[in-house]
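Visitor: below are the sequence and a predicted model for it; my questions follow.
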Amino acid sequence: MPNVIMDEAPWCDGRPRARHMPSGCSTVRAASVSISAFRFDHCGGLPAMIDRHLTRQDMRPLSLANMESELSYAYLHAVASHARCACKVSTRHEDNAGVDAQLVAWGPFDGGGYRTEVDLKVQLKATVAEPAVVDGHFAYSLRGIAQYDDLRSQAVATPRILVVLYMPPASAKWIECTEDALVLRRCAYWVSLRGAKASSNGSAQTVYIPCTQRFDGPGLLSLMSRLSRNEVPLYEDISA
């Protein structure tokens, strides 16, 4: 007669699940089977990975690239809050479509139009590279032609912009916290790539971000005011 043991993972109603073991296999041995395995959710969900062998030694500090990404989100949230806008991090599906965050602003807007609620989708980037300035624009190499195509599309209902945070080369200077101030260096700029021409490149496309379009509270409110008048900024291509 096969052995029966009680599985630690219960059914949805909290009852422990009985599990039959082959003849000759003791419950002690069954308990020693690797617990790192897939467990199916009996509520109808997808299998969940359980790994109880993880230790602190398996965890790793954030890489510099991860730090840049997280600080760009912090910058976006701070500026959006200062402009009295809501800021929401995108879902995995939206991220796959080139959207990292979504901003929502509510009127009345200074010099605004008939729209009293405005949505804006954002793709975030951060870089420590010193930007090259061309005719009053920062030249930025945007990796991923699919992301470039998502940003330049005119077939999307919600406007999209690219926000690039320029940071000092030394990570020790990225952020400073004192009794008087929390300083995040340096600054972000935005550009709308809507209407930009298709790229013939394989992996990256250089885009040009106006030096006047600093991503700060007043700049964000000014952009939201334009969108409330249904004025969606188009890309200014200076490479032609």
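Guide: The structure has been received and is ready for your questions.

Visitor: for the rest of this, base every contact and every neighbour count on C-alpha atoms.
Guide: Noted.

Visitor: now the helices for this structure?
Guide: All helices of the chain, identified by DSSP state H, fall at 27-31, 64-82, 92-96, 145-152, 217-228.

Visitor: for residue 175, which of those helices is the nearest?
Guide: helix 64-82 (8.8 Å; C-alpha to C-alpha).

Visitor: give me the contacts around the closest one.
Guide: Contact with helix 64-82 is made by 86-87, 103, 124-127, 165, 171, 184, 215-217, 220, as judged by C-alpha atoms under 8 Å, 6 or more residues apart in numbering.

Visitor: and if you look at stretch 86-97?
Guide: 76-77, 80-81, 99-105, 147, 150.

Visitor: what's the distance between the residue nearest in space to the middle of the chain and residue 158?
Guide: Centre of the chain computed as the mean C-alpha position; nearest residue by C-alpha atoms, centre = their mean is residue 100, 3.3 Å away. Distance of residue 100 to residue 158, computed by C-alpha to C-alpha, to the nearest Å: 14 Å.

Visitor: what residues are shared contacts of these two?
Guide: Common neighbours of residue 100 and residue 158, using C-alpha under 8 Å, 6+ apart, are residue 121.

Visitor: just give the nearest non-adjacent residue to residue 177, would you?
Guide: Closest residue in space to residue 177, ignoring its immediate chain neighbours: residue 183 at 6.3 Å, by C-alpha to C-alpha, 6 or more residues apart in numbering.

Visitor: oops, could you answer that again for residue 198 instead?
Guide: Closest to residue 198 by C-alpha to C-alpha, 6+ apart is residue 149, at 7.3 Å.

Visitor: got another, please set it beside the one above:
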Amino acid sequence: MLTAFFKKMKRFFTPRSYLSKGGLMSITKQHRQEYLSKAYIRAVAAKAGYTCAPPDPDYGLDLVIRDVDEEDDGNGKTVLQDYGYALDVSAKSTYIARIIDDCIHYDLEIKAYDNLIKEQRGTPAILVLYHMPIEETDWLSVGNDITILKHCGYWQSLRGKPPSTNSSTQVIEIPRSQVFCESSLKGIMNKVRSGEYL
């Protein structure tokens, strides 16, 4: 009788809706893209020597990159100080972006577009679009000697762009020369420190 009871109860503890084709629950493809794009941005920021973390709470922007400076604490020790120089980042990813005239063309959601074009911002903001391979098996490769996130991210400041009359998405263009990498991020943060327009 107990055997029959446990057989009956088993289906409540292993519902089919919780299982993927491989037998285990998996996050959506969109979430996998999102996590990899943020991992890419955080890796670049770490290599460039900046902090990078999600805002808490999140009101439309995904990451905040902050600059820190070395300072003598008066006792002969060097400490790191945060003086408030920051960059907001909207992180997006795609494997179907169109390349036209050496520019990445991407359909950005109107809500994100409207947020990024604002002139009056306390903190500068950029879009980073991580362009991924089409095949998911090519997204990440990990080995003893090398870890590879294929393709790269591109950055663009949309500040001051005209409002869109579209209802759902707005096509934006990012020159392929604007690769989001260590050197480009340092250049962006130097402009942030000096108050230059991005």
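Guide: That came through, no problem. Model, not experiment: these values are computed from the prediction.

Visitor: let's have the helices of structure 1 in CSV, adding distance to residue 206 of structure 1 and mean neighbour count.
Guide: Below are these laid out as CSV (distance: least, C-alpha to C-alpha, whole Å; neighbours: other C-alpha atoms under 10 Å):
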stretch, distance to residue 206 of structure 1, mean neighbour count
helix 27-31, 57, 11
helix 64-82, 20, 17
helix 92-96, 21, 12
helix 145-152, 10, 20
helix 217-228, 23, 21
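
Visitor: out of those, the one nearest residue 205 of structure 1 is which?
Guide: Closest among those, using C-alpha to C-alpha: helix 145-152, at 6.8 Å.

Visitor: thinking again about what came up before, which one of the helices of structure 1 lies closest to residue 53 of structure 1?
Guide: Ranking those by distance to residue 53 of structure 1, with C-alpha to C-alpha as the measure, places helix 27-31 first at 14.1 Å.

Visitor: which part of structure 2 matches the closest one?
Guide: Alignment note (TM-score structural alignment): helix 27-31 of structure 1 is unmatched in structure 2.

Visitor: against which helices or strands is that helix packed?
Guide: Under the contact criterion of 3 or more C-alpha pairs under 8 Å, 6 or more residues apart in numbering; DSSP states H and E, helix 27-31 of structure 1 touches strand 3-7.

Visitor: residues of the strand it packs on that come out buried?
Guide: residue 5 (16 or more other C-alpha atoms under 10 Å).

Visitor: tell me what it is packed against?
Guide: Looks like strand 3-7 of structure 1 contacts strand 17-21, helix 27-31 (3+ C-alpha pairs under 8 Å, 6+ apart).

Visitor: map the residue nearest to the centre of structure 1 onto structure 2.
Guide: Here residue 100 of structure 1 is matched to residue 62 in structure 2, going by TM-score structural alignment.

Visitor: residue 68 of structure 1 now?
Guide: Checking TM-score structural alignment: residue 68 of structure 1 goes with residue 33.

Visitor: got it, and residue 147 of structure 1?
Guide: By TM-score structural alignment, residue 147 of structure 1 lines up with residue 112.

Visitor: show me the residues around the closest residue to residue 163 of structure 1 other than its chain neighbours that make contact.
Guide: Leaving aside its sequence neighbours, residue 163 of structure 1 sits nearest to residue 190 (C-alpha to C-alpha, 6+ apart; 4.4 Å). Counting by C-alpha under 8 Å, 6+ apart, residue 190 of structure 1 touches 161-164, 209-210, 213-215.

Visitor: counterpart of residue 190 of structure 1 over in structure 2?
Guide: Using TM-score structural alignment, residue 190 of structure 1 pairs with residue 155 in structure 2.

Visitor: residue 123 of structure 1 too?
Guide: Counting by TM-score structural alignment, residue 123 of structure 1 corresponds to residue 90 in structure 2.

Visitor: isn't that match right next to residue 65, touching?
Guide: No: counting by C-alpha atoms under 8 Å, residue 90 of structure 2 does not reach residue 65; the two are 11.1 Å apart.

Visitor: quick revisit: list the contacts of the match of residue 123 of structure 1.
Guide: 60-63, 112, 125-128.

Visitor: ditto for residue 96 of structure 2
Guide: residue 134.

Visitor: quick check: it vs residue 131 of structure 2, distance?
Guide: From residue 96 of structure 2 over to residue 131 of structure 2 the distance is 8 Å, taken as C-alpha to C-alpha.
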